[in-house]
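Chemist: pasted the sequence and its predicted model underneath.
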Amino acid sequence: MKINCTFLAKLLSVVMLTSLIPVQASINTTAIMASSASSSCLNYKIVGTCFWLFCTKFGCSIRTSTKVKHFIPEMVVSSYNHDGQNPWSEVNSFNQGALKGGEYRSPHKQYTQFTFKNADAIGHPQGAISQMLNSTGYYCKSQTTPFVPYFLSGLDFFAWKENLPEMFYPEAMVPGMREVSKADDNWGNIYPRSGAINQVHDYKASAVIVQRVADIVSRMAQPHIYLPAAKKGGAGEWLPGPVKESNAQTHKWQMLYPKTEQSCSIFPHGSSVDTHSDKMSTKGDYAWALWRPYSCCKRRGQKFLYSIDWQ
């Protein structure tokens, strides 16, 4: 029996190269909770003073408390191609009925490439630090509930797959309106807020997809099937407003998968020639933590009067 040495050498080289490729495992709840201990994402600040009316049977007095401002990881927003590919292992079965995704090239225009992604937004499990600080009164409480699905693209079929009705919105038809872009680096348009995007770079396409999801869930009465995270604040608490792309005052993103980062940023980031090769997923699945800004002060009376910001 003769052995083709050339073929054997090629086969051996392929095996060696394959063994060098890192295997991407999914991310679990424990790792997500640990990632929330990020001081740079938290951006904790003391910003002012709150005034409360405190009354007893002997009379009333005015008490003060410190007003703080910081970001909270509200949700884990994932973007992926196929059903069951959510990289968050404990919730990857939530989005049943998700459509087949991936890259599609137009048969008429070979230079045009569309990517379709499924997506979901699940309540962030927070972390031990958040749970410990909540009891102090100097850490704001999140409006979201851990593990609750706020958006599942499989349920939002017509809007997510068919672009209805947002394909007719001015933001979807006028170039330059509501885009994730800066200078000469355009990652994609926000509208229509669906799963299809004309972007050849998989990381950038996924980033725009999760930005669309954040845009939906942070607003009330949108033409989608979802649970809004857009509550109004109560006494001594100020909840975040709607997410706006390229605006770090409204939100931040912390990448969880395929690379877990300890810092936050907004899209787009990096230079126009940055390939983001260290953040590319081999399966097209990605996950980010969505951080949003909160302000609050510790309750020190029965009635909140007003607050004063120092800046």
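Modeler: Sure thing, it's come through.
Chemist: C-alpha from now on. contacts and neighbour counts both.
Modeler: OK.
Chemist: in the stretch 201-311 of the chain, which spans are helices?
Modeler: 202-217 (DSSP state H, counting those that start in this stretch).
Chemist: ignore what I typed, I meant the stretch 51-200 of the chain.
Modeler: 128-134, 157-162, 170-173.
Chemist: with respect to burial, which of the ones you listed scores highest?
Modeler: Neighbour counts (mean count of other CA atoms under 10 Å) averaged over each of the helices of the stretch 51-200 of the chain peak at helix 157-162, with a mean of 19.
Chemist: so what touches it?
Modeler: If you take CA atoms under 8 Å, 6 or more residues apart in numbering as the criterion, helix 157-162 is touched by 153, 164-166, 193-196, 223-224.
Chemist: what do you get for stretch 189-206?
Modeler: Contacts for stretch 189-206 (CA under 8 Å, 6+ apart): 79-80, 112-119, 159-163, 166-167, 169, 171-172, 177-180, 187-188, 208-209, 211-213, 216, 276, 279-281, 284, 286.
Chemist: isn't C41 up against I266?
Modeler: No. C41 is beyond contact range of I266, at 11.2 Å (criterion: CA atoms under 8 Å).
Chemist: which one of these two has more residues nearby?
Modeler: Remark: of C41 and I266, C41 carries more neighbours, 22 against 18, as counted by other CA atoms under 10 Å.
Chemist: what sits against the nearest residue to A119 once chain neighbours are set aside?
Modeler: Nearest residue to A119, sequence neighbours excluded (CA to CA, 6 or more residues apart in numbering): S79, at 4.5 Å. Counting by CA under 8 Å, 6+ apart, S79 makes contact with 86, 117-120, 206-207, 209-210, 284-287.
Chemist: if you set the cut-off to 7 Å instead, what comes out?
Modeler: 117-120, 206, 209-210, 285-287 (CA atoms under 7 Å, 6 or more residues apart in numbering).
Chemist: pasting the second one now:
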Amino acid sequence: MCSRRLRAGIATILLTTGAPSFALNTATIASSTLSPDCLEYRVVGICFWLFCTTFGCSVETSVKVRHYVPDAVVSSYSNTGANPWVEVQSMSRPNGSVQGGGDGTTNEDHENNLAKFKNADVIGHPGGYVFSQFASSFGYSCEGAGTAFMPYLLSTLDTIAWRYNIPEMAYPEALTPGEREIGTRSDRNLWGNVYPRGGFLHQTDDYKSAAVVAQRAGDIVTRRGQIHVYQPLLADSEDGYWPAGALIESDATTGKWQELTPTLSRSCAVFPHADSRVQALQGDYAWALWRPYSCCEREGQVFLGSVDFY
């Protein structure tokens, strides 16, 4: 118990201060995993196993736990090649089909219908070792789907879909008002639409623009069979292991976001949120995408099932 409180205290001290950050590095990202709020560790049930030896069989039990895992770092940034995560910038350099980025106009005060463009990269979270040590201090921990430094989506390689919205501009979700939106008009907190899942949108607030684009990128990689150039960020279910599924906007039970830059947050939230939003000077933002997993320790050869407390 003392060890757990000590680790939680250290995590709080490390992440309490949110200061502007203009260059995000791997060490900072790894240390950001020490967040009890993002982890949200819970004992949720019991698993039953059939354990057999030459002397007979018995039913054994193990605790079923649920917690969030930082699967990926999702960067959303204006200038092509300028991913705020400095060690991975070389993955998304400008190429023959992708050159620039940024705003569609000069961003003067009277231009209140600003066209924005953001690149997006989804890259496996590098904090696996630090996180596993931290999560294990609470008890048995689950493995996530992400592989460190693995590029799951690089918008510079997804030119047709990301820059021209082909074919998603014709999808019903893109043509129907109120469908797949982040926030609502009735609550006056509408940040933008998930579809079409590309880099362009109209939004005067740069932070909200980046968040919408990050949500779009997360939406793509957590589904199979999308018409994009990407790798699915999904794990297969196994006996005693229930991985995260598709990310759904504004639904924390499918995933939540931890801001990494321009400020480093010690907590996670979904979009839209009412927290203070710092505008990045260069239009570059990054979040860690945390997703929920459930698992239990194997205690036999045959999995018989599980019972949840709630």
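Modeler: That came through fine. Bear in mind that the values here come from a model prediction, so they are computed numbers and not experimental data.
Chemist: now the TM-score, please.
Modeler: After superposition, the two chains reach a TM-score of 0.87 (TM-score structural alignment, normalised by the length of structure 2), with 283 aligned residues with a CA RMSD of 2.0 Å.
Chemist: tell me the counterpart of C47 of structure 2 in structure 1.
Modeler: Under the alignment (TM-score structural alignment), C47 of structure 2 pairs with C50 in structure 1.
Chemist: any idea how far the spatially closest residue to that match that is not a sequence neighbour lies from R63 of structure 1?
Modeler: Using CA to CA, 6+ apart and skipping the chain neighbours, the partner closest in space to C50 of structure 1 is S307 (4.2 Å). Going from S307 of structure 1 to R63 of structure 1 by CA to CA, to the nearest Å gives 12 Å.
Chemist: of the two, which one has the most company?
Modeler: Per other CA under 10 Å, whichever of S307 of structure 1 and R63 has more neighbours is S307, with 18 against 15.
Chemist: and the residue nearest to A119 of structure 1, what pairs with it in structure 2?
Modeler: Using TM-score structural alignment, the partner of S79 of structure 1 in structure 2 is S76.
Chemist: any idea how far its match is from R277 of structure 2?
Modeler: Taking CA to CA, one finds S76 of structure 2 at 15 Å from R277 of structure 2.
Chemist: what does P232 of structure 2 give?
Modeler: 30 Å.
Chemist: who's more crowded, these two?
Modeler: A side-by-side neighbour count of P232 of structure 2 and R277, using other CA under 10 Å, places P232 first with 18 against 14.
Chemist: show me what that one aligns to in structure 1.
Modeler: P232 of structure 2 maps onto P228 in structure 1, by TM-score structural alignment.
Chemist: from P125 of structure 1, how far out is the residue nearest to that match when sequence neighbours are not counted?
Modeler: Spatial nearest neighbour of P228 of structure 1, excluding adjacent residues (CA to CA, 6+ apart): V217 at 4.7 Å. For V217 of structure 1, the distance to P125 of structure 1 equals 17 Å [CA to CA].
Chemist: same question, D215 of structure 1
Modeler: According to CA to CA, D215 of structure 1 and P125 of structure 1 sit 21 Å apart.
Chemist: quick one: the strands in structure 1?
Modeler: 45-56, 59-80, 102-105, 113-116, 118-123, 149-152, 179-182, 185-189, 196-197, 237-238, 252-257, 286-297, 303-309 (DSSP state E).
Chemist: gap between the first one and the chain center?
Modeler: Using CA atoms, centre = their mean, to the nearest Å, the mean C-alpha position of strand 45-56 of structure 1 is found 32 Å from that of the whole chain.
Chemist: do the same with stretch 241-254 of structure 1
Modeler: Remark: stretch 241-254 of structure 1 is offset 10 Å from the chain centroid, using CA atoms, centre = their mean.
Chemist: corresponding residues in structure 2 for that stretch?
Modeler: Residue span in structure 2 matched to stretch 241-254 of structure 1, by TM-score structural alignment: 245-258.
Chemist: tell me the buried residues in the matching stretch?
Modeler: Along stretch 245-258 of structure 2, these residues count as buried under the neighbour rule (16 or more other CA atoms under 10 Å): 245-250, 252, 254-258.
Chemist: stretch 220-237 of structure 2 too?
Modeler: 220-222, 228-235.
Chemist: quick one on the thing from earlier: tell me the spacing between the residue nearest to A119 of structure 1 and D156 of structure 1.
Modeler: S79 of structure 1 sits 15 Å away from D156 of structure 1, going by CA to CA.
Chemist: ok, now P228 of structure 1?
Modeler: Counting by CA to CA, the gap from P228 of structure 1 to D156 of structure 1 is 14 Å.
Chemist: and if you look at S206 of structure 1?
Modeler: 18 Å.
Chemist: okay, these two: which has more neighbours?
Modeler: The neighbour count for S206 of structure 1 versus D156, taken as other CA under 10 Å, is higher for S206 (28 against 17).
Chemist: alright, I will stop here.
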